[in-house]
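Asker: Structure for this input, please:
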Amino acid sequence: MQLLLESLFNGVAIGSVLMMAALGLAIVFGLMGVINLAHGELMMLGAYTTYVVQMVFKLPAFQPIYGLYVLVAIPLAFVVSGVVGILLERTVIRRLYGSPLETLLATWGVSLILQQFVRSVPLAHAAGLILALVLGFGLPLVLPHRFFEGARARINRAITWAVSALGGVLLAGVLASQISRIARATSRNVDVTAPKWMRGGIEWMDITFPVPRLVIIVMTIVAVVGVTWFLNRSVWGMRIRAVTQNRSMSDCLGIPTDTVDVLTFGIGSGLAGVAGVAVSLLGSVGPNVGGSYIVGCFMVVVLGGVGNLLGTVLASFAIGLLTDLIGAGRLLTIWPDMPSPLAGTVTFFATTSMAQVLVFALIVVFLQFRPAGLFPQKGRMVEA
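Answerer: So this is what the prediction gives:
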């Protein structure tokens, strides 16, 4: 019983990380049909945002509340990755809708650019640039619409971007002067140290449950519930579903489809940033941290059924459980009388990397018989 509970928890923990990483992709790929190979790099930006926030909270002025930096990093990572995703959608993706091959190649190129960006540009300068983008895109949403209408519209937009650029320069200067570690380019991995309340574990039934993984599980539950509520209960969520099912009819009914595209891609990208926060709590953060999750994310979305959040949840937890049972060798312990040929195969795959290979191979076999996944699309979404 103890071994079974431990395997179940580890499977849920692994599945939660996959779920956090795949949730944003389930929206972008599942609802919009965009194959975004830069999704892992958006996770990377969220992870680096967590690191920068941690370093800021180590300053003397913020040390009394250092333990809260993770709670601050989560919304900031969402905003940072979301803004970068919106910029990507407005400049690249919007011209490639309906062209999956071109989208795949373009986003792959963007992923390489983002990786080289974090290798070459000091984190302080990168933070300033992102702040300028956030202000540049965010101020028009906050300021009155009449400010951007009429004869002075272009001048006011120029003033807005000038103020945004000034804010970015000031932030970069402050960070570079106060925190030496983020004043220089970082081509090496950096570490995010969990606050005291996230260290150690909780003992229950002779099983130790690591607090960081429990926090990630809670983050995943909140994210899934929030996305489900947004898509099914909010006005903009219903508009997203309407555009997904029938874009031309939604346009005829007055739904701003361009705005829906921006919002959908921004939310999916922002969720990738939140996943980056979760990933940063488990290990080192580097330029390639998101690349190790991108294949698993696509597998989760395809296995669960494109555009189906319930399928994404079940698929991620199933993959996590199988990976733990095989990779940690628990399957042999649970089934000690396993036939020798099968036991030899399980022993061969009893490492994390080899277990992932076996699980992905099993998924490929499963998709041969059920190519639409666990929960295939129905109705007009299929016709579209």
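Asker: CA atoms for contacts and neighbours, from now on please.
Answerer: Fine.
Asker: can you map out the strands along this protein?
Answerer: Counting by DSSP state E, the chain has strands at residues 201-204, 207-210.
Asker: which one of those is the most hemmed in?
Answerer: Of all the strands of the chain, strand 207-210 carries the top mean neighbour count, a mean of 15, counting by mean count of other CA atoms under 10 Å.
Asker: Find the nearest non-adjacent residue to residue 242, please.
Answerer: Sequence neighbours aside, residue 250 is the residue nearest to residue 242 in space, at 6.3 Å (criterion: CA to CA, 6 or more residues apart in numbering).
Asker: Do I have it right that that neighbour meets residue 257?
Answerer: Yes. Contact status for residue 250 versus residue 257: in contact at 7.3 Å, counting by CA atoms under 8 Å.
Asker: what residues are shared contacts of these two?
Answerer: Listed contacts common to residue 250 and residue 257 are residue 243; contacts here mean CA atoms under 8 Å, 6 or more residues apart in numbering.
Asker: that older thread, tell me how far the residue nearest to residue 242 lies from residue 227.
Answerer: According to CA to CA, to the nearest Å, residue 250 stands 21 Å off from residue 227.
Asker: Adding distance to residue 17, write the strands of the chain out as a markdown table.
Answerer: As requested, those are exported to a markdown table (distance: least, CA to CA, whole Å):
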| stretch | distance to residue 17 |
| --- | --- |
| strand 201-204 | 18 |
| strand 207-210 | 14 |
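Asker: Which of those sits closest to residue 283?
Answerer: Closest approach to residue 283 among those is made by strand 207-210 (13.8 Å; CA to CA).
Asker: One more sequence to fold, the one below, so I can look at both together:
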Amino acid sequence: MELFLMQLFNGISVSSILLMAALGLAVTFGLMGVINMAHGEFLMVGAYTAYIVQKLFIAYLPAGVFDAYCIVAILLSFLVAAVLGFILERLVIRRLYGRAADSLLVTWGISLILQQAARSIFGSPNVGVKAPSFLEKSLRIHGMLSLPYKRIFILILAVFCLFGVYWLMYRTRQGRNIRAVMQNRDMAAALGVNTGRIDSATFAIGSGLAGLAGCALTWIGAIGPTLGTNYIVDTFMTVVVGGAGSLLGSVFGAGFIGIGGTAFEFFTTASIGKVLIFLCVILLLQFRPKGIFAVKNRALED
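Answerer: Alright, predicted model coming up:
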């Protein structure tokens, strides 16, 4: 039982990472209708940003302040991924609105370019990022049951991101404009909303959240150029199961994929567990093809 509870907690931490990655994808997918296959590479960008920050702290700052690198890494991972997302939206994505098949192929090509760029800069082998010393310990509950501080911190970071996105979407003028564009782009534009600016800002925020998820990933495993490829499918499944554009749906989808997949793997094997979670997703979408918490669209043509 203790081993199962530890595995379940690991599943919750995986769900936390999926939630951070899916929060941005859920909004941008629901807002723009763009299938962004390069979204996983923003996780890679955030992870390598944390790696670079660590190297700079080791090379140029005293050892006593090393632990502070994690704060700088979190901020820069978000900013670097957000800026890259903003540039990508301005140069490429805005020409693909309403063209789902084209967006899939183009963003898949962009993901390959970013992966090759990472190989050219950092090399093909995986690299590691050392967690701050205060995250290296574990919270012992009983017997063998102990919860690593790393995964607890990731969970707290995911909750913070969730409430941040909720505040943005439902407590600010920017969020109201985003929801207006999601529900009826033409009407929002007719009422004076600058939809182009909304698209760019939203895509940048979504990319930044993926960068945060990548930063969090560095503390629980090695990172490499194909890091995003390992998570893009699960992230899309999270969005599809929960419902594009729904925060509550993102939470449900992340828990469904992360905890469900971990539980299946505990009772079977890693490969069979992945097959079982795919079967569950297929069955669920047979009854709710738009996801559990699908956002209603108010466009006139609907």
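Asker: circling back: of all the strands of the first structure, which one is nearest residue 4 of the first structure?
Answerer: strand 207-210 (10.8 Å).
Asker: chain center to that closest one: distance?
Answerer: Relative to its chain's centre, strand 207-210 of the first structure lies at 26 Å (CA atoms, centre = their mean, to the nearest Å).
Asker: for that strand, packing partners?
Answerer: With contacts taken as 3 or more CA pairs under 8 Å, 6 or more residues apart in numbering; DSSP states H and E, strand 207-210 of the first structure sits against helix 2-32, strand 201-204.
Asker: try 7 Å
Answerer: strand 201-204 (3 or more CA pairs under 7 Å, 6 or more residues apart in numbering; DSSP states H and E).
Asker: how far away is residue 300 of the second structure from residue 135 of the second structure?
Answerer: 52 Å.
Asker: out of those two, which sits in the more crowded spot?
Answerer: Set residue 300 of the second structure next to residue 135 and count neighbours by other CA atoms under 10 Å: residue 135 wins out with 16 against 8.
Asker: Could you list which residues are in contact with that one?
Answerer: For residue 135 of the second structure, the contact set (CA atoms under 7 Å, 6 or more residues apart in numbering) comprises 149-150.
Asker: Need the counterpart of it in the first structure.
Answerer: Under the alignment (TM-score structural alignment), residue 135 of the second structure pairs with residue 198 of the first structure.
Asker: Give me the spatial nearest neighbour of the residue most central in space within the first structure, chain neighbours excluded.
Answerer: Centroid check for the first structure by CA atoms, centre = their mean gives residue 272 as the closest residue, at 1.6 Å. Spatial nearest neighbour of residue 272 of the first structure, chain neighbours left out: residue 43 (4.7 Å); criterion: CA to CA, 6+ apart.
Asker: The one you found touches residue 273, doesn't it?
Answerer: Yes. Using CA atoms under 7 Å, residue 43 of the first structure makes contact with residue 273 at a distance of 4.7 Å.
Asker: quick one, which of the two is more surrounded?
Answerer: Taking other CA under 10 Å, residue 43 of the first structure and residue 273 do not tie; residue 273 has more neighbours (38 against 34).
Asker: Quick one: closest of the strands of the first structure to residue 2 of the first structure.
Answerer: Closest to residue 2 of the first structure of the strands of the first structure, according to CA to CA: strand 207-210, at 7.3 Å.
Asker: What are the buried residues along stretch 221-230 of the first structure?
Answerer: By 16 or more other CA atoms under 10 Å, the buried positions in stretch 221-230 of the first structure come out as 223-224, 227.
Asker: quick one: contacts of that stretch?
Answerer: residue 237.
Asker: what does it correspond to over in the second structure?
Answerer: Alignment of stretch 221-230 of the first structure against the second structure: residues 159-168, by TM-score structural alignment.
Asker: coming back round to it: and the residue nearest to the centre of the first structure, what's its match in the second structure?
Answerer: By TM-score structural alignment, residue 272 of the first structure lines up with residue 210.
Asker: show me the contacts for its match.
Answerer: Neighbouring residues of residue 210 of the second structure by CA under 7 Å, 6+ apart: 20-21, 24, 42-43.
Asker: Turn these into JSON lines, including distance to residue 182 of the second structure.
Answerer: Converted to JSON lines, the contacts of residue 210 of the second structure look like this (distance: CA to CA, whole Å):
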{"residue": "20", "distance to residue 182 of the second structure": "20"}
{"residue": "21", "distance to residue 182 of the second structure": "19"}
{"residue": "24", "distance to residue 182 of the second structure": "14"}
{"residue": "42", "distance to residue 182 of the second structure": "23"}
{"residue": "43", "distance to residue 182 of the second structure": "24"}
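Asker: in the first structure, which of those remain in contact?
Answerer: Checked against the first structure using both residues aligned by TM-score structural alignment, their matches' CA atoms under 7 Å, the contacts of residue 210 of the second structure keep these contacts: 21, 24, 42-43.
Asker: Count the residues that sit near the alignment partner in the first structure of residue 225 of the second structure.
Answerer: Using TM-score structural alignment, the partner of residue 225 of the second structure in the first structure is residue 287. Neighbour count for residue 287 of the first structure, taken as other CA under 10 Å: 24.
Asker: just checking, residue 287 of the first structure touches residue 118?
Answerer: Yes. Look at residue 287 of the first structure against residue 118 with CA under 7 Å: they come within range, at 6.5 Å.
Asker: what lines up against residue 19 of the first structure once you look at the second structure?
Answerer: Under the alignment (TM-score structural alignment), residue 19 of the first structure maps onto residue 19.
Asker: Please read the previous query as pertaining to residue 240 of the first structure.
Answerer: In the second structure, residue 240 of the first structure lines up with residue 178, judged by TM-score structural alignment.
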